[in-house]
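[1] return a 3D structure for these sequence lines:
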Amino acid sequence: MSTPPAPAPLRFGVNYTPRRGWFHSWHDFDEAHAREDLAQIAELGLDHIRVFHLWPLLQPNRTLIRAAAVDQLVRLVDLAGEAGLDVMVDGVQGHLSSFDFYPEWTRSWHHRNVFTDPDAIEAQVRLLTALGRALAGHPHLIGLQLGNELNNLVEHNPVTPEQVDHYLDTLLAAARDGLSGAAPGRLVTHSAYDAAWYGDDHPFTPEASARKGDLTTVHPWVFSANCAGRYGPRSPQVRHLSEYGVELAKAYAVDVDRLVWVQETGAPEPHIPAADAPEFARSTVLNAAGCTGLWGVTWWCSHDVDRSLADYPELEYTLGLFDSSGRAKPIATALATTVAELRATPPAPEPRATALILDCAPGTRSVSGPGGAYFETWMRLRTEGARPAVVLAERADDAGYLKARGITELVRAAEG
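    This is a model prediction of the structure:
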């Protein structure tokens, strides 16, 4: 009888926010500045970054992709590789830290719904294909993601779940086509902020997140549904939030072996006071590492936004592991120490034998978010020492599925 292959080592990284000029630095990309930032990240013992170019700079006209901007992105990937860091590239930005970046050909007199307009979709196909082809031969590339939290754009681009499915399928195929010449194992993914999981009628669905792309990405933020405000910054609900996000995502997957990536989590002030941030980071990473099927954790973010830049929400200015002068903050030390410990003694979590049944009828997704009855039952069980998995009600009678996940006991939320 053959022995199943050992799981791949967990990945630990950070979302890269340039220290000088934030993402506006793409307007005058400086290799020396990037090298300095990347060296600081590598010194923490992290193994990868996630990077974001700006859509208007890459594709200022629907039929024009600027070679110089693509070359900047490729160069950053290579600089990261020189620092010992692998890179995940997000293609369509889209949304970053409360700002939306639309090319002018989608706006005002030329307004096009970026999710439904055929010309706008075709333009994004061209962009993702071009990025994939430019990046395919670079050994430090992890893969290509469609864009950062594209579901943040639904307010100005009304869309139905069926149209979202078409949009994601089309763009994922384009990214795969672009990377078709890459070495095996390159990822093609997409991401959504927490409304996809907790928003009752949000058009981006948990099923789309958990079934499209090569793995599931989750962005479990403590301000979503006022989690930290409801329960407190040191609460179990806050410190187990990323763990819960992984388990919730696994429930919606069809493939029981599908990996989940905690792709964004961070310590936003005042939701997490600075004094609590190091322990929050440590507990978040350790709790997530107790999940089977975890790909890795990528912290948000590398560097604080400089306060000389105006109009950001207050929490955006202090999310970095490094401050805006480049000094490592206590949270950076805590994260580096935790990662080193997990690398020295890799976790080997057992499957979760007990599962809490999630009966989430259409329009009731919020029961599984902070403040919801299901969320609170799961957290109570976790606080009492259980390690509950999540199982959708429609899979609760599927003996083969439960066996594949190692589940031997089911608990209904109402029975708590």
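
[2] contacts and neighbour counts: CA atoms only from here.
    Noted.

[3] next, name the residue at the spatial heart of this protein.
    The residue lying closest to the centre of the chain (C-alpha atoms, centre = their mean) is residue 263, at 2.9 Å.

[4] wait, isn't that one in contact with residue 215?
    No - counting by C-alpha atoms under 8 Å, residue 263 stays clear of residue 215, with 11.1 Å between them.

[5] got the buried residues for stretch 36-43?
    The neighbour-count check on stretch 36-43 (16 or more other C-alpha atoms under 10 Å) flags 37-42 as buried.

[6] ugh, wrong one, stretch 325-336
    Of the residues in stretch 325-336, those buried (16+ other C-alpha under 10 Å) are 326, 328-336.

[7] and of those residues, the nearest to residue 270?
    Sorting those by distance to residue 270 puts residue 331 at the head of the list, at 14.8 Å, by C-alpha to C-alpha.

[8] so that closest one makes contact with residue 283?
    No - the criterion here is C-alpha under 8 Å, and residue 331 misses it with residue 283 at 11.7 Å.

[9] now, which of the buried residues of stretch 36-43 lie within strands?
    Judged by DSSP state E, strands contain none of the buried residues of stretch 36-43.

[10] dump these to a markdown table, plus distance to residue 130.
    Below are these laid out as a markdown table (distance: C-alpha to C-alpha, whole Å):
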| residue | distance to residue 130 |
| --- | --- |
| 37 | 27 |
| 38 | 25 |
| 39 | 28 |
| 40 | 30 |
| 41 | 28 |
| 42 | 29 |
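
[11] which of these fall in helices?
    Counted as lying in helices by DSSP state H, out of those, are 37-42.

[12] pull the most distant pair out of those residues.
    Using C-alpha to C-alpha, those span at most 8.8 Å, a distance reached by 37 and 42.

[13] for the comparison step, fold the sequence that follows:
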Amino acid sequence: MTAVLNAKTVNYYPANAGWTNMWTAFDPVRINTDLAKAAALGADTVRVIVFPQTFGYPTPSATYTARLAQFIGLADTNGLDVKLTLFDWWSNYTDIDNSVIWALSVLHPYVDDPRVITVELKNEISPGDATAMAWARQLIPAIRATLPAMPLTLTVDGTSGAPGLTSLKSQLATTPPDYYDFHFYGPSERSLAEIRRAQAAVAPAPLVIGETGLSTVSTSEGEQGAYLARVYRAAQVAGIGSVAPWTFNDFAAGAIPANSSVSTQPAQYKYGLHRTDGTAKFAATVVNGAWTSATTPNSILNLGFEAPTANSPWRQYLPQAGAAAITTDLPRTGLQSARFTGTTRTGSGLPSLLTSPITPVQAGQSWHAEAFARGAAATGITELALSWFDINGAWISQHTSNRLPTGTTTWTLLTVDAVAPAGAAGVQLHLKSGDNTGTVWFDDVALT
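    The predicted structure is shown next:
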């Protein structure tokens, strides 16, 4: 179990062949290339998912079991263990006998095989489905009878969270898995609170994070990297040793089987650490640091505005009232700064640039934020704000800095110090400039 609970696992499909297509269009050369890249990134385990309807049910096809064996061999060649997920895209829960036959047929070659370190019985089983739960209570002991030393796990979907895990654990009380697997796709700035809630739901059983990530279909690659950095840091604080990014590759058009609802969701094509051409996104660098040195530094946040736009996690808030531009016209240090010009306000407040820290928020912590600001014929309000949110995303309160004087000023340090209020699970740092008919620049931000 130690290896499982500390595994540096990556979820994997080829960029051109996701889900069942990986097996029907099996390409060992491409797979080997990808697994070598995963190992170089710092992974030591790869999760692979198999499908009864593709492999053949209830008797798996020799063709597909050979492909699975070849995949496991390729993983081993690249120094990777395997986490094997069964019964994906599966709902025939009344057919228990044939389910057992199929599972044991797939698993039998790996009874004493150290290359396969854990088995996930079913990807994202529904704890609200009584028939599915009855099926799981039969399958777990059946698999254990043949593979008594194999750690078994189950997951619920990424939106069920801790309540789903609570229900899953309750219904498997007589035949519990060896550990539970949490799929986390919630707001990363609140990830520590969500992880601890999930841990409490399954305690005293151990927990891993088997999937987490952010699609770049509508966010920057920089924010994807910061998202994963926050989750890795929160897991470290919570004492969780295994966090698996979803997923290794983006998916090309046509890569996801057309008969799947997943294929109709644009976000599903852009969760990868690598683009479809094989080049690494910023998130790959973040994961490499988390895996190889257990570091997720604040430099990920681009606090000096020097990173390429694609690699910056800064987000616009209320851009309809004025969007910040990253410019080279007046940096305090380095080459770039953030500029607001001609801003207004909305009923929701002042426009801003915002980000959240890598370090997770805990109530009672002391926080400090600072930035230098400079004005040219500035009007209105220019300040920093720390905005606090509870575990459900509800706004609690904010703390604001000293304000930049109006008019034309030199670089002026704005600072805000605060203690995270009771119930705080996340914080956002806002660089605000509203009702400003002139221009304001921000540079050299710090957040600790």
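
[14] kindly provide the TM-score of these chains.
    Overlay of the two chains. TM-score (TM-score structural alignment, normalised by the length of the first structure): 0.64; 305 aligned residues with a C-alpha RMSD of 3.5 Å.

[15] what does the residue nearest to the centre of the first structure correspond to in the second structure?
    Aligned by TM-score structural alignment, residue 263 of the first structure pairs with residue 210 of the second structure.

[16] re the thing from before, measure the residue nearest to the centre of the first structure to residue 47 of the first structure for me?
    Counting by C-alpha to C-alpha, to the nearest Å, the separation of residue 263 of the first structure from residue 47 of the first structure is 14 Å.

[17] before we move on, what about residue 154 of the first structure?
    Using C-alpha to C-alpha, residue 154 of the first structure is found at 33 Å from residue 47 of the first structure.

[18] so which of these two has more stuff around it?
    Higher neighbour count among residue 154 of the first structure and residue 47: residue 47, with 21 against 17, using other C-alpha atoms under 10 Å.

[19] can you tell me the closest non-neighbouring residue to the counterpart of that one in the second structure?
    In the second structure, the residue matched to residue 47 of the first structure (TM-score structural alignment) is residue 44. In this structure, residue 44 of the second structure finds its nearest non-sequential neighbour in residue 80, 4.7 Å apart by C-alpha to C-alpha, 6 or more residues apart in numbering.

[20] swap in residue 429 of the second structure?
    residue 386 (4.9 Å).

[21] a helix runs through the one you found, doesn't it?
    No - according to DSSP: H, G, I helix; E, B strand; the rest coil, residue 386 of the second structure belongs to no helix; its state is strand.

[22] wait, what's in contact with it?
    By C-alpha atoms under 8 Å, 6 or more residues apart in numbering, the contact list for residue 386 of the second structure reads 369, 398-400, 416, 427-430.

[23] 7 Å instead?
    When contacts are counted by C-alpha atoms under 7 Å, 6 or more residues apart in numbering, residue 386 of the second structure touches 398-400, 427-430.

[24] quick one: which of the residues you listed is most hemmed in?
    Neighbour max across those (other C-alpha under 10 Å) = residue 427, 27 neighbours.

[25] and residue 324 of the first structure, which of the three is it?
    Secondary structure, three-state DSSP: residue 324 of the first structure is coil.

[26] my read: it touches residue 18, true?
    No - using C-alpha atoms under 7 Å, residue 324 of the first structure makes no contact with residue 18, being 9.3 Å away.

[27] what sits in contact with each of the two?
    Taking C-alpha under 7 Å, 6+ apart as the criterion, residue 324 of the first structure and residue 18 both touch residue 303.

[28] still on that earlier bit, what's the residue nearest to residue 44 of the second structure aligned with over in the first structure?
    Under the alignment (TM-score structural alignment), residue 80 of the second structure pairs with residue 85 in the first structure.

[29] look up how far residue 164 of the first structure lies from its match.
    33 Å.

[30] tell me which of these two has more neighbours.
    Taking neighbours as other C-alpha under 10 Å, residue 85 of the first structure and residue 164 compare with residue 85 leading, 24 against 19.

[31] and the more buried one, what is it in contact with?
    Here residue 85 of the first structure is in contact with 42, 47-49 (C-alpha under 7 Å, 6+ apart).

[32] same check, this time on residue 111 of the second structure
    Residue 111 of the second structure makes contacts with residue 147, as judged by C-alpha under 7 Å, 6+ apart.

[33] that one matches what in the first structure?
    Under the alignment by TM-score structural alignment, residue 111 of the second structure pairs with residue 136 in the first structure.

[34] now the helices: where do they sit in the second structure?
    2-5, 20-24, 28-41, 52-55, 62-77, 96-107, 130-146, 161-171, 191-202, 221-238, 282-292.

[35] so which of these gets nearest residue 115 of the second structure?
    Nearest to residue 115 of the second structure among these is helix 62-77 (6.7 Å), distances taken as C-alpha to C-alpha.

[36] how far apart are the closest one and its match in the first structure?
    Mean deviation of helix 62-77 of the second structure relative to the first structure after superposition (mean C-alpha distance after the TM-score superposition for the first structure): 1.4 Å.

[37] what's the counterpart of residue 13 of the first structure in the second structure?
    By TM-score structural alignment, residue 13 of the first structure lines up with residue 9 in the second structure.

[38] for residue 125 of the second structure, see how far away its match is.
    Using C-alpha to C-alpha, residue 9 of the second structure is found at 20 Å from residue 125 of the second structure.

[39] more neighbours: those two, which one.
    For residue 9 of the second structure versus residue 125, neighbours defined as other C-alpha under 10 Å are more numerous around residue 9 (28 against 21).

[40] returning to that earlier point: spit out the contact partners of the closest residue to the match of residue 263 of the first structure other than its chain neighbours.
    Nearest non-adjacent residue to residue 210 of the second structure, counting by C-alpha to C-alpha, 6+ apart: residue 244, 5.1 Å away. With contact set as C-alpha under 7 Å, 6+ apart, residue 244 of the second structure has these partners: 8-11, 209-212.
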